[in-house]
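S.K.: Structural data only, the sequence is not supplied:
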């Protein structure tokens, strides 16, 4: 099995190298962000960063950027004063892998919906 995985570019060494590469990319983006004055972090996830894809599949790169001046709320009790608050929305009309974020102003009024 190991030889077969090595042959298609999905062996243990390749998987470990991909994981190290994406961890480095996360650190570089975070440092670059901080040097530009933003307090944010970058996270890679999915088949590329996990090393579970093979060359030729044209797998996408999944990213999450997290800014410390934002609050993502799943319930109203998570609302924080002085922060940009975003409420997670998800229902039967939303695809399983997607969520909507509704921008909430500092005084709890609706200011618009944004899809992510």
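M.R.: That came through fine. All values derive from a computational prediction rather than experimental measurement.
S.K.: Please make it C-alpha for all contacts and neighbour counts, starting now.
M.R.: Fine.
S.K.: Can you list the buried residues in the longest helix seen in the chain?
M.R.: Taking DSSP state H as the criterion, the chain has its longest helix at helix 12-35. By neighbour count on 16 or more other Cα atoms under 10 Å, the buried set for helix 12-35 is 14-15, 18-19, 22, 25-26, 29-31, 33.
S.K.: cool, stretch 56-75 as well?
M.R.: Under 16+ other Cα under 10 Å, the buried positions of stretch 56-75 are 71-73.
S.K.: between the residues you listed, which is nearest residue 1?
M.R.: Of all these, residue 72 has the smallest distance to residue 1: 43.1 Å, by Cα to Cα.
S.K.: Take this one as well and set it beside the first:
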């Protein structure tokens, strides 16, 4: 089995190398954002970062969490003085996705100023 895994590119050494690579990428992302004054957590996951991939059958997912952003599901979780986004679905939203409504920093009401034709603030 080990020989077959090595031949397919999923052997122990390759797995350890890929995991190390993605851990370093996470650290690099964190440092880059920190230099810009933003404190974030960065996570790579999926078959590539797990090291469990074979040619033509891999995925790589990336998640960033900004510490200064509050993502809420109900307005009661709103926090003053920080970025707040309310998660919601509509009839056109796929089940695994959410839309985000920008909520004002000074009051738990939706923002109404359009910026760049894509973001209300």
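M.R.: Received, thanks. For clarity, every value in this text was computed on a predicted model and none was experimentally measured.
S.K.: Got a TM-score for the two of them?
M.R.: The TM-score (TM-score structural alignment, normalised by the length of the first structure) is 0.80; 113 aligned residues with a Cα RMSD of 2.3 Å.
S.K.: any idea how far residue 31 of the second structure is from the residue lying closest to residue 34 of the second structure once chain neighbours are set aside?
M.R.: By the measure of Cα to Cα, 6 or more residues apart in numbering, the closest residue to residue 34 of the second structure outside its immediate chain neighbours is residue 40, 7.5 Å from it. Residue 40 of the second structure is 9 Å from residue 31 of the second structure, where distance means Cα to Cα, to the nearest Å.
S.K.: and if you look at residue 39 of the second structure?
M.R.: As defined by Cα to Cα, residue 39 of the second structure lies at a distance of 9 Å from residue 31 of the second structure.
S.K.: could you pull out the strands for the second structure?
M.R.: 40-45, 61-66, 69-72, 83-88, 99-103, 114-115, 119-120 (DSSP state E).
S.K.: The most centrally placed residue in the first structure - nearest residue in space that isn't next to it in sequence?
M.R.: For the first structure, residue 64 is the residue whose C-alpha lies nearest the centre (Cα atoms, centre = their mean; 1.9 Å). Excluding its sequence neighbours, the residue lying closest to residue 64 of the first structure (Cα to Cα, 6+ apart) is residue 43, at 5.0 Å.
S.K.: That neighbour contacts residue 67, doesn't it?
M.R.: No. Contact criterion Cα atoms under 8 Å: residue 43 of the first structure and residue 67 do not qualify, at 11.4 Å.
S.K.: Who's the closest spatial neighbour of residue 11 of the first structure, skipping the chain neighbours?
M.R.: Residue 11 of the first structure sits nearest to residue 5 (Cα to Cα, 6+ apart), 4.7 Å away.
S.K.: I'd like the distance between the residue mapped onto that neighbour from the second structure and residue 52 of the second structure.
M.R.: Residue 5 of the first structure maps onto residue 5 of the second structure when the alignment is built from TM-score structural alignment. Residue 5 of the second structure sits 10 Å away from residue 52 of the second structure when distances are taken as Cα to Cα.
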